[in-house]
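J.: Kindly generate the corresponding structure for this input.
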Amino acid sequence: MPVPRNAVDGGPHAAPRRFVFVLLPDFTLLSFAAALEALRIANRMAGAPVYDWLLTGDGGGMMRCSAGTEFRLDSDLPELTRDDVVLICGGINVAGATTKRLMNWLRREARRGLMMGGLCTASWTLAQAGLLDGKRATIHWENQDSFEEEFPEVTLTKSVFVVDGNRLSTAGGTASIDLMLKLIADDHGEEVANAVADQLIYSAIRTDQDTQRLSTPTRIGVRHPKLAQVIKMMEANIEEPISPALLAKEVGMSTRQLERLFRRYLTRSPKRYYMELRLQKARNLLMQTDMSVINVALACGFASPSHFSKCYRAHYQTTPYRERGSQAGKDLKSED
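T.: Now for the predicted structure:
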């Protein structure tokens, strides 16, 4: 049986496995801290320094998280070794935080065959660098719509984390713990990983088969199976909406019965609920991508920009163009 990397069974220890954390501006503190703490505790549970880490970022110096706390980086983007694991820590406005210099560095280091991962929104950075092409990945649920539009060559999942070869990704938040526990178990066995989980008071370890959000019917408390089925069909057909009559037929009921179910459980008509789903996706695309307003409209099932603008204004009390402008203003403020 092969000896695990950095064996902790009393034999001679290999050099600690180093994790290189690349902090992006406005990175999410929880995702970063959860990953780092898992490594620290693993060293304690193993009784030896089996892991080491380095904090880096484009330009070095200090890096501020989205909560406003600043961290002193150990270095600018360094030259790495093949055994290093790179974890990019993303947060809000990940597109603006991803510099050309960073992407060039990632591409260069990736040619060494390093394991690389993105925490929270940082899968976007890896994908933008072309390092997720043909791979499975995940990203925070709020960024899924825009990611799918930007990177069709990546197979996006709704899992809490994904390991595909030497590429890692998490959905953010406590998903970092789940990923790190898997890596620790791979390196040192389930016993060490479980000991780390116990220290973190983490009693429900998730796998890459677990999804990051409750299903919409579960989240809104819908227990009617046919209504839940209709909602899933709506979510899967945003670009080409299906008529309420056809939705009802697909689940074996009349249009009137479907109307009554929506009124009873969701206090709105099927048409209204479907419209809200489409507008919610449209808002995500406006806020998180550079897609033109007309392309956003088409991606969300609106045949004309004028109809899209009218519906958007009625729901959000602003136009798609002003929404896009307000986001640009926020981005400029964040750079000041």
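
J.: CA atoms for contacts and neighbours, from now on please.
T.: Noted.

J.: what about stretch 239-249, distance to the chain center?
T.: Averaging C-alpha positions (C-alpha atoms, centre = their mean, to the nearest Å) puts stretch 239-249 30 Å from its chain's average.

J.: what's the residue nearest in space to the middle of the chain in contact with, if anything?
T.: Taking C-alpha atoms, centre = their mean as the criterion, residue 139 is the residue nearest the geometric centre of the chain, at 1.7 Å. Counting by C-alpha atoms under 8 Å, 6 or more residues apart in numbering, residue 139 makes contact with 119-124, 156, 158, 169-172.

J.: Just put those in TSV and tack on neighbour count.
T.: Formatted as TSV, those follow (neighbours: other C-alpha atoms under 10 Å):
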residue	neighbour count
119	32
120	32
121	31
122	32
123	31
124	28
156	18
158	20
169	32
170	31
171	31
172	29
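
J.: Among these, which ones are in helices?
T.: Among the contacts of residue 139, the ones falling in helices (DSSP state H) are 123-124.

J.: which SS state does residue 18 fall under?
T.: strand (DSSP: H, G, I helix; E, B strand; the rest coil).

J.: Could you measure from it over to residue 84?
T.: Separation of residue 18 from residue 84 (C-alpha to C-alpha, to the nearest Å): 5 Å.

J.: Find the nearest non-adjacent residue to residue 106, please.
T.: Distances taken as C-alpha to C-alpha, 6 or more residues apart in numbering put residue 129 closest to residue 106, at 7.2 Å, once the chain neighbours are dropped.

J.: residues touching that neighbour, list them.
T.: Residue 129 makes contact with 103-104, 106-107 under the criterion C-alpha under 8 Å, 6+ apart.

J.: In the stretch 51-200 of the chain, what residue spans correspond to strands?
T.: All strands of the stretch 51-200 of the chain, identified by DSSP state E, counting those that start in this stretch, fall at 51-56, 62-64, 70-72, 85-89, 115-119, 136-137, 155-156, 161-164, 167-170.

J.: Quick one: work out the angle between the first one and strand 85-89.
T.: Angle, strand 51-56 to strand 85-89, by axes from the mean of the first three to the mean of the last three C-alpha atoms, to 10 degrees: 50 degrees.

J.: which residues are in contact with strand 51-56?
T.: 16-23, 39-40, 42-43, 73-78.

J.: The structure of the following sequence is requested for comparison with the preceding one:
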Amino acid sequence: MFVLLNEFTLLSFSAAIEPLRIANRMSGQTLYTWSVLSESGESVACSNGTLVHVNGGLGDVGRDDVILVCGGLGVRGNTTQSVKAWLRKVARKGSVIGGLCTGAHTLAAAGLLDSRRATIYWENRDGFLEEFTETDLTKSVFVIDGNRLTAAGGTASIDLVLTLIADDHGKDLANSVADQLIYTTIRTDRDIQRLSIPTRIGVRHPRLSRVIERMEQSIEEPVSPAELAEEVGMSTRQLERLFRRYLNRSPKRYYMELRLARARNLLMQTDLSVINVALACGFASPSHFSKCYRAQYGTTPYRERGAHGMDDELGAEPTDEDTDSLDDLE
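T.: Coordinates of the predicted model:
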């Protein structure tokens, strides 16, 4: 059964359902049947606006049914109390329950991923880590932990479902389905979601990649350029030249942009106060955080949160209206 949340991601849903259809066709048997549900029993609009008809609302399920929650945009708001209560009821039967794309957030909010390994779409990782500390969140394409399944989104649903098909009916059928999908490599739960750092930045330089990896791992407690340079065996001036040459910015500027990107994710995906977001991203001063944020995104964190319908509870927005550049605020 597929449970479609409002604003679900169509690709993750179709990437899960199509392998099942093809498995039936390739085997000449009805190996899999499915139904599509929504909280209200009414059609659901996915994140691209397409309206998807469903078979019904949330009702009774059999013990052997597999439930896959399809998430997408605005998953916090679309994870309602009734959806969580229904999932807990289903879980008490021992059913297999999974989350596709941001569906892992819904499972975690229902308490179904406590002390479990899981994965979620990489853009939602920061918020998930702050909110659900009882879950062992990985960067894998998909995770199967007992009767809990999670897939990171996009084409990761294909990998998860092909693995399930291989477990149920053998690798030959799974490979035949992959061929039909023109899917040349079936990823495993050991494969990670994002491109490597050299591929992402378009530069293959080992020491530069190591520095950026260190930066990404040290957002809450930033490391000084001198320490970063020492770790890769170069001087601070050499590190500066390396960043200027390949990324056209200073190491401090690049680091600041990473921290602010993390902050933006937390502002839009969690209910952490702006002050706590600032602390989680290495800013000791809320006013300094606000200045840096405005220099990068053209708005303050308080206004950013307000634009997404989330009011901050701790303190008013700083009144300082300086227009410092991001370089000045490093």
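
J.: Need the buried ones from the contacts of strand 51-56 of structure 1 selected in PyMOL.
T.: Applying 16 or more other C-alpha atoms under 10 Å to these, the buried members can be selected in PyMOL as follows:
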select buried, resi 16+17+18+19+20+21+22+23+39+40+42+43+73+75+77
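
J.: what residue of structure 1 matches up with residue 64 of structure 2?
T.: Applying TM-score structural alignment, one finds that residue 64 of structure 2 aligns to residue 83 in structure 1.

J.: Count the neighbours of that match for me.
T.: Residue 83 of structure 1: 14 surrounding residues under other C-alpha atoms under 10 Å.

J.: And it, how close does it get to residue 19 of structure 1?
T.: 9 Å.

J.: what ranges do the helices span in the stretch 151-300 of structure 1?
T.: 175-188, 190-199, 216-219, 225-236, 244-250, 255-266, 270-288, 293-299 (DSSP state H, counting those that start in this stretch).

J.: give the contact list for residue 287 of structure 1.
T.: Contacts of residue 287 of structure 1 were listed using C-alpha under 8 Å, 6+ apart, and they are 323-324, 327.

J.: Name the nearest of these relative to residue 190 of structure 1.
T.: Residue 190 of structure 1 lies nearest to residue 327 out of the contacts of residue 287 of structure 1, by C-alpha to C-alpha, at 45.0 Å.

J.: ok so, going back, between the contacts of residue 129 of structure 1, which is nearest residue 181 of structure 1?
T.: Distances from residue 181 of structure 1 to the contacts of residue 129 of structure 1, taken by C-alpha to C-alpha, are shortest for residue 106, at 24.5 Å.

J.: Just tell me the aligned range of stretch 302-322 of structure 1 in structure 2.
T.: Counting by TM-score structural alignment, stretch 302-322 of structure 1 pairs with residues 283-303 of structure 2.

J.: And stretch 210-220 of structure 1, by the same measure?
T.: The aligned range for stretch 210-220 of structure 1 is 191-201, by TM-score structural alignment.

J.: In that stretch, which residues are buried?
T.: Using 16+ other C-alpha under 10 Å as the test for burial, stretch 191-201 of structure 2 gives 192-193, 197.

J.: ok, now which ones touch the aligned residue in structure 2 for residue 74 of structure 1?
T.: By TM-score structural alignment, residue 74 of structure 1 lines up with residue 55 in structure 2. Neighbour list for residue 55 of structure 2: 35-37, 41 [criterion: C-alpha under 8 Å, 6+ apart].

J.: want to throw the residues you listed into a markdown table with neighbour count and distance to residue 242 of structure 2?
T.: Below are those laid out as a markdown table (neighbours: other C-alpha atoms under 10 Å; distance: C-alpha to C-alpha, whole Å):
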| residue | neighbour count | distance to residue 242 of structure 2 |
| --- | --- | --- |
| 35 | 11 | 54 |
| 36 | 19 | 52 |
| 37 | 24 | 53 |
| 41 | 15 | 56 |
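
J.: Same check for those residues, but in structure 1.
T.: Compared against structure 1 with both residues aligned by TM-score structural alignment, their matches' C-alpha atoms under 8 Å, the contacts of residue 55 of structure 2 retain 35-37, 41.

J.: between those residues, which is nearest residue 221 of structure 2?
T.: Relative to residue 221 of structure 2, the closest of those is residue 37; by C-alpha to C-alpha it sits at 43.9 Å.

J.: Quick check: the gap between the aligned residue in structure 1 for that closest one and residue 91 of structure 1.
T.: In structure 1, residue 37 of structure 2 lines up with residue 56, judged by TM-score structural alignment. Computed as C-alpha to C-alpha, the residue 56 of structure 1 to residue 91 of structure 1 distance reads 16 Å.

J.: Now do the match of residue 64 of structure 2 against residue 17 of structure 1, distance only.
T.: Distance from residue 83 of structure 1 to residue 17 of structure 1, by C-alpha to C-alpha: 7 Å.

J.: ok, so what distance separates the equivalent of residue 257 of structure 1 over in structure 2 from residue 10 of structure 2?
T.: Alignment note (TM-score structural alignment): residue 257 of structure 1 maps to residue 238 of structure 2. The gap separating residue 238 of structure 2 from residue 10 of structure 2 is 46 Å, by C-alpha to C-alpha.
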